[in-house]
Every structure is written in structure tokens, then in C-alpha cells.
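[1] quick one, fold the following:
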Amino acid sequence: MNMSTKKTVVVLEDDVAIGELLEYLLTEENIEVKLFDRAVPFEREMEQLHADLYLLDIMLPDGDGYEICCKLRKREKTSHTPILLISAHFENIQNGCNAEGFIKKPFHIDELMNHVKRQLQ
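    From the prediction side, this is the model:
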């Protein structure tokens, strides 16, 4: 992906291995990554974060990625920033937060990267 300006993706994923994999894949595409493994530190920094895309795990030990999606949608600064939700529990998903997409775990790397690239264009 050849982008003129470097894009930033904020990843909220509590599974360390998946978080590190996402960070690696995105960095390989020349995308800056801000990685969080818990909802509380993410929400603490939410006001200062700049993102071109949010990648949010839904089930977190200290919060809910779906609720965070709704909070991001309500803020003027992030109301139009693309959001992709990630979860192994597809049947529990209602898209009232108007996320641009949903990625089911386990995901195929190519499928995930295609979703990300589409949102960053």
C-alpha cells in the first residue's frame, strides 16, 4: 500500500499475540500503530489520539469495544473515523455504533488487511 502520508491505526486488542501480529502486519505496510490491550488506558488517552482507523476488539477484560465504538461515534473529532470491530462472538454483534465493518476471529490475514486498506483509502 503506497500512501503519500503515513496513516495511523489505533488497535485495541487484549490478546497480546493478536495485538503484536496486527502491529507487525500494519507496520510492514508503513502504517503507524498505536496498540492498547485494555479499554481503560485507551479511554484515558482517547481525547489525544489521532487515528485514520480504529481496530477494536469487542470483548475486553475491562470494557467493551462495542461501547467504545459508540463513544467514538458520539465525539465530533472521531465521528467519521472508520472503525472495524473484531470478535470471535459474531452472534452477539449488533451494529448500532455504525462501524464500517466486522472481522470474525480467527481471521485470515489477507482478509483483515484488505478491510484495513479499503478503510484507509
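
[2] please count neighbours and contacts with C-alpha atoms only from this point.
    Noted.

[3] quick check: P61 touching R38?
    Yes: taking C-alpha atoms under 8 Å as the definition, P61 is a contact partner of R38 at 7.1 Å.

[4] what about those two, which has more around it?
    Relative neighbour count places R38 above the other of P61 and R38, with 19 against 11, counting by other C-alpha atoms under 10 Å.

[5] returning to that earlier point: now do the shared contacts for P61 and R38.
    Counting by C-alpha atoms under 8 Å, 6 or more residues apart in numbering, the residues touching both P61 and R38 are D14.

[6] what count of nearby residues applies to the closest residue to A51 other than its chain neighbours?
    Computed as C-alpha to C-alpha, 6 or more residues apart in numbering, the closest residue to A51 that is not its neighbour in sequence is T8, at 5.1 Å. The local packing of T8 (other C-alpha under 10 Å) involves 20 other residues.

[7] compare with the first, here's sequence two:
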Amino acid sequence: MKILIVEDDSAIRHLIQQTLEEDNFECQAVDNGLVALDFVQKMQPDLIVLDRMLPGLDGLEICCRIRQNKSIKDPYIIMLTAKGEEMDRIIGLSTGVDDYMVKPFSPRELTARVRAVLRRSLRQLEPVQIYQTLHFAIDLDRRTATRLHGGNSELLDLTTIEFKLLSTFLSYPNRVWSRAQLIEKLWGDDFFGEDRVVDSHVARLRKKVEFDSSKPTFIKTVSGVGYKFEDSDG
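    Predicted structure coming up:
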């Protein structure tokens, strides 16, 4: 597994790299946001440990650019920050951050989170080959997701988490899912962080499956509970 460390504090950067390499991860470390984007393009890392405050570009902008760039492998991102306020965490999650750690932190805890996040990509979906509703079809063997409309079909470009999330919704249409249930379904005991990470992934999935993500037709918010998937002629 390849990990890119983006941290401008040399002591922290060295400590993270040393700790992860001791656990047999392949690591590259940089101290600048603009340099980091070049490394992401060339290295195609599986995971990025990303500082919030950086010279060149800050961590949030880097995260946004990575998620928007289709030529970049979609990596997991753990953001480090000295800021612990809830709003900063919400902003980070909304840009596509998968996990969040506030400085100071234990290097061993960071390693545990890295391992947990990477294990998410190795989890297998339930042994059902195909889910289909009126406007969507999921083939788990081929890992394809298709939107059907007016006799036409459109192959959806989904990340691993988005594919698993849509598969979960299609497996139980009209079921109401709490955030805790979705976390358990997608990540199980490997999850570290806050349940708002679900909102971030749902928002990104809506942009790909809804005809108008501001007025969702399929993935509905259930106030005070979570989400449900509806797919009908209406």
C-alpha cells in the first residue's frame, strides 16, 4: 500500500513516515501543497495523510482537487489539523476527507487508523450478483453501476465507497438507514471518526446518480434519522 504524507512540520513529517515505514507501508513525504498534487498524479497513492494548513495550497483545496480529478486514483484521505472545532471537521468531511485527527496525536493511533481505512477497501460486498430497480442496476461481480432512463443506459463512475453505498441502498429500496447503520454496513468495526462522514459520501453520490442533486429523487433524507432510497415511476 502506497501512502503520501503531506505535512510542513519536518519533525511531525519525519515521525509519521518513520512510524508507517516501520509497519511496512511504502511512504513518500512532502511539505508543500503544490508539490503534493504533483506527487499524487505520479504516485497514485492508496492513502494520503494530509495536513490542514500548508504552504502553496491548504489541505482542503488539495482534497477538493483530488476528488474532482478523474485521472487520479481515488485515495483515502486522513486529514491532520491543529484545529478541533466542529465546523472545521464538517468542512473537511464535506470536501471528501475519510477520517480526521486533531493534533497532537499518537503516531500509533494514526497507524491504527491508516490500517483500518485501508481495510475498508478490502471488504467484500454481500454474495449477491445483481441488484436492479426501475432506474438503476448494480452488478457486483463486474463492479458496474448503471443508470437507466428513457430506454438508454449510462455507466456510472463511482468510487469504492460510493459503489458500496449505492449497492446498500439498492439492496433494500425504501428502507430507512440511520448513519450508524450505514457506517456498520460500509466499514464495520474498522470505522474511526464521526457519523457526518456519511453525509459527505451521500452528497457525492447524489451528484452522480440524481438528475438534480439539489432536489434528490432517489436518495431521500429522512429528517432526524438518516437516508432511504426510493425508485418509482413517480
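
[8] could you get me the TM-score between them?
    The pair, once superposed, lands on a TM-score of 0.86 when counted by TM-score structural alignment, normalised by the length of structure 1; 115 aligned residues with a C-alpha RMSD of 1.5 Å.

[9] next one: the residue mapped onto the residue nearest to A51 of structure 1 from structure 2 from V202 of structure 2, what distance?
    Structural alignment places T8 of structure 1 opposite K2 in structure 2 (criterion: TM-score structural alignment). Distance from K2 of structure 2 to V202 of structure 2, counting by C-alpha to C-alpha, to the nearest Å: 27 Å.

[10] OK, contacts around the residue nearest to the spatial centre of structure 1?
    Nearest to the mean C-alpha position of structure 1, by C-alpha atoms, centre = their mean, lies L55 at 0.7 Å. Contacts for L55 of structure 1 (C-alpha under 8 Å, 6+ apart) come out as V9, V10, V11, L12, I83, L84, L85, I86.

[11] L60 of structure 1 now?
    Neighbours of L60 of structure 1 in contact, by C-alpha under 8 Å, 6+ apart: E13, D14, R38, A39.

[12] of these, which belong to helices?
    Using DSSP state H, A39 are the members of the contacts of L60 of structure 1 that sit in helices.

[13] out of the contacts of L60 of structure 1, grab the one that's most surrounded.
    Among the contacts of L60 of structure 1, E13 has the most neighbours (other C-alpha under 10 Å), with 25 neighbours.

[14] so it sits against Y54, correct?
    No: if you go by C-alpha under 8 Å, E13 of structure 1 and Y54 don't touch, sitting 10.8 Å apart.

[15] give me the common contacts of the two.
    Here E13 of structure 1 and Y54 share no contacting residue, scored by C-alpha under 8 Å, 6+ apart.

[16] any idea which of the contacts of L60 of structure 1 is closest to Q121 of structure 1?
    When those are compared for distance to Q121 of structure 1 (C-alpha to C-alpha), E13 wins out at 23.0 Å.

[17] how about the residue nearest to the centre of structure 1, what's its partner in structure 2?
    Checking TM-score structural alignment: L55 of structure 1 goes with V49.

[18] tell me the first helix or strand C-terminal of the helix or strand encompassing that match.
    Taking DSSP states H and E as the criterion, V49 of structure 2 maps to strand 47-51. Moving toward the C-terminus from strand 47-51 of structure 2, the next helix or strand (DSSP H and E) is helix 59-68.
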